[in-house]
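Asker: take this sequence and fold it.
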Amino acid sequence: MAIGQERVLTEIEKHARQARSGDSAKMRESVAAIRALCDLLLESDEQQPAAPAPRAIPLSASPAPQPVLSEKKLVEDGANGDSLFEF
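Answerer: A predicted model of the protein is given here:
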């Protein structure tokens, strides 16, 4: 879903108002948000999608879970325990 340029510009204006009216910490947060929104705007101008965006795969189309195999211990000569590090 693409975000419209007007919406991004409106958000930039809102954060600019907050930066002017807030304290130093609020100003830094607002300026950081403005930077992120500007980057978003510039990226969307550079990357005009040639093909439509991929659609999400519905959850019902997910593969069926693999059945759990029975937990049958393998007994070998020379093995001395249940450790995973036994070779």
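
Asker: only C-alpha atoms for contact and neighbour calcs from this point on.
Answerer: Will do.

Asker: can you tell me which helix in this structure is longest?
Answerer: helix 24-46 (DSSP state H).

Asker: how about it: buried residues?
Answerer: By 16 or more other C-alpha atoms under 10 Å, the buried positions in helix 24-46 come out as 27, 30-31, 33-34, 37, 41.

Asker: alongside the first, I'd like the structure of this one:
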Amino acid sequence: MISYNRVFEEMERQITNAKHADNPSDMREALAAIRSLTEVALGGNNENHDKMVTKQIATPQAQPVQSLSSLEAAPLEEDGANGSSLFDF
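Answerer: Next up, the predicted model:
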């Protein structure tokens, strides 16, 4: 088990990083690290965090590929149409 003092040292380092962050993204990253360190210190499991990690790790499913693209398809012809242009009314 990690000692509380070591966790506190890392929290202090992350707080310093958050205070000196140049952009909101870096600040949020440091704050997320602090939250994770708190969870480690308390020994609890955050169900939302666990679900999020599981969702990120899950392998993406392959999407079926359409065999006929819209460029290869024959144009649609309607009885009342004046021409092939969108602007032919």
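
Asker: please state their TM-score.
Answerer: Put the two chains on top of each other and the TM-score (TM-score structural alignment, normalised by the length of the first structure) is 0.47; 43 aligned residues with a C-alpha RMSD of 1.2 Å.

Asker: with distance to residue 12 of the first structure added, can I get the buried residues of helix 24-46 of the first structure in JSON lines?
Answerer: Output for those, formatted as JSON lines (distance: C-alpha to C-alpha, whole Å):
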{"residue": "27", "distance to residue 12 of the first structure": "13"}
{"residue": "30", "distance to residue 12 of the first structure": "9"}
{"residue": "31", "distance to residue 12 of the first structure": "9"}
{"residue": "33", "distance to residue 12 of the first structure": "8"}
{"residue": "34", "distance to residue 12 of the first structure": "5"}
{"residue": "37", "distance to residue 12 of the first structure": "7"}
{"residue": "41", "distance to residue 12 of the first structure": "10"}
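
Asker: ok, of the residues you listed, which one's closest to residue 21 of the first structure?
Answerer: Closest approach between the buried residues of helix 24-46 of the first structure and residue 21 of the first structure, by C-alpha to C-alpha: residue 27, at 8.0 Å.

Asker: isn't that closest one right up against residue 17?
Answerer: No: proximity of residue 27 of the first structure to residue 17 does not meet the contact threshold set by C-alpha atoms under 8 Å, at 9.5 Å.

Asker: how about residue 17 of the second structure, nearest residue that isn't a chain neighbour?
Answerer: residue 30 (6.4 Å; C-alpha to C-alpha, 6 or more residues apart in numbering).

Asker: give me the neighbour count for the one you found.
Answerer: Residues within reach of residue 30 of the second structure, counting by other C-alpha atoms under 10 Å, total 21.

Asker: go on, residue 35 of the second structure?
Answerer: 13.

Asker: secondary structure element holding it?
Answerer: Assigned by DSSP states H and E, residue 35 of the second structure belongs to helix 24-42.

Asker: and after that helix, which helix or strand comes next?
Answerer: Once the chain leaves helix 24-42 of the second structure, the next helix or strand it forms, by DSSP H and E, is helix 47-57.
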